[in-house]
Structure formats: C-alpha cells, structure tokens
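Q: Build me a model from this:
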Amino acid sequence: MNLPDRKEAEVRRMLDGPHPVVPPDLALRAAERGRRLLVRRRRTRHALWLLALAALAALLTWAAVDQPWLPPPVHTTPPLEGW
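A: Predicted structure coming up:
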C-alpha cells in the first residue's frame, strides 16, 4: 500500500468509526463568538478612523500655524561698521 492509499484508508476508517458527540449549544457558542469578533473588528476600525482623523487634524493645525509652503525669511548681514 503506497502513501496516498494508506492515508485514504485511514480517513475512511476514521469516518466509518463512531462519531464524536457534538455539544448541543455548539451553534449558539459559535454565533456568540462570531458576534464578539464582529464587534471587536468594528470597534478597532472605528478607533483607527478616529486616530487617522486626529492625525489629519494635527497635520492641518501644524500646516496652518507653521506655513511650510512659504520660503524661509531672507537673512541679510548687517552693514559692517568700525573697520
């Protein structure tokens, strides 16, 4: 018996044997866990959107105060006196 036949025979033997007892509340527990996961994902998504909006507000505030698009002021040297 080669490797695929051995695995197939083992799977058939497992399926033909006694089946494990499924807990009666398995569907309810799975649905509750799925609901918790969805709520957690939704809260995470909302938190990330709030963080992105806060970062955008900080960037816009910095840009409005600092005005980085303007050229820096020109500094000229004072006239030399007393040479």
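Q: going forward, measure contacts between C-alpha atoms and count neighbours the same way
A: Fine.
Q: the longest helix in this structure is where?
A: The longest helix of the chain (DSSP state H) is helix 26-66.
Q: ok now that one, how far from the chain's centre?
A: The chain centre lies 9 Å from the centre of helix 26-66; the measure is C-alpha atoms, centre = their mean, to the nearest Å.
Q: Proceed likewise with the subsequent sequence, for comparison:
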Amino acid sequence: MDHKEREVVRLLARAARPRVPAGLPERARAYGTRVRRRERWRRWALWLLLASGAVAFGVWAYAVEPWAAPPMRTTPPLEPW
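A: The predicted structure is shown next:
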C-alpha cells in the first residue's frame, strides 16, 4: 500500500462508529412481519377481486349471449317469388 492508502485505512479505523439503538432488531422484525402480512392480504384481495370479476363476466355472458346475432327487426325480402 502506498502512503495515501495507509492514511485512509488509519482514518477509517479510528473513526467512531455509531451505536445501534437498543431494540432496533426487534422493531425491524416486527415491521417486516407487518409489511409481509399486509402484502399477503393485498395479494389475496386482488385475487378475490379478479375471481369475482371473472365469475361476473361469465354470468353476464351466459345471460346476454353477446356472440348470438341480434334478432331481425324486419322480415327478409321475398325475392325468389
């Protein structure tokens, strides 16, 4: 190592390191658990919404039959006569 690198290493070794507050790991774990639980419920609600939308679309399609041709409003012309 050259002189500058040794000086940087020495300064970093002497630097004061902040102390970790008491109870920080427990609070971090509790926060992570809450976030994970909230995310699980959100995912469950979105799947439920998607499934209910699919069921509602299926019921609507069964009742309305949008693929069927609409009934004719007038009688067809009688040209072969």
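Q: Now check the first structure for the residue matching W60 of the second structure.
A: The alignment partner of W60 of the second structure in the first structure, by TM-score structural alignment, is W62.
Q: What residues does H75 of the first structure make contact with?
A: Neighbour list for H75 of the first structure: empty [criterion: C-alpha atoms under 8 Å, 6 or more residues apart in numbering].
Q: Against D66 of the first structure, how distant is it?
A: 18 Å (C-alpha to C-alpha, to the nearest Å).
Q: Tell me how many other residues crowd the aligned partner of V20 of the second structure in the first structure.
A: Aligning on TM-score structural alignment places V20 of the second structure opposite V22 in the first structure. V22 of the first structure has 8 neighbouring residues, counting by other C-alpha atoms under 10 Å.
Q: Helix, strand, or coil at V22 of the first structure?
A: coil (DSSP: H, G, I helix; E, B strand; the rest coil).
Q: sorry, back to before: superpose on the second structure and give me the mean offset of the longest helix of the first structure.
A: Mean deviation of helix 26-66 of the first structure relative to the second structure after superposition (mean C-alpha distance after the TM-score superposition for the first structure): 0.6 Å.
Q: Quick check, central residue of the second structure?
A: R43 (6.4 Å; C-alpha atoms, centre = their mean).
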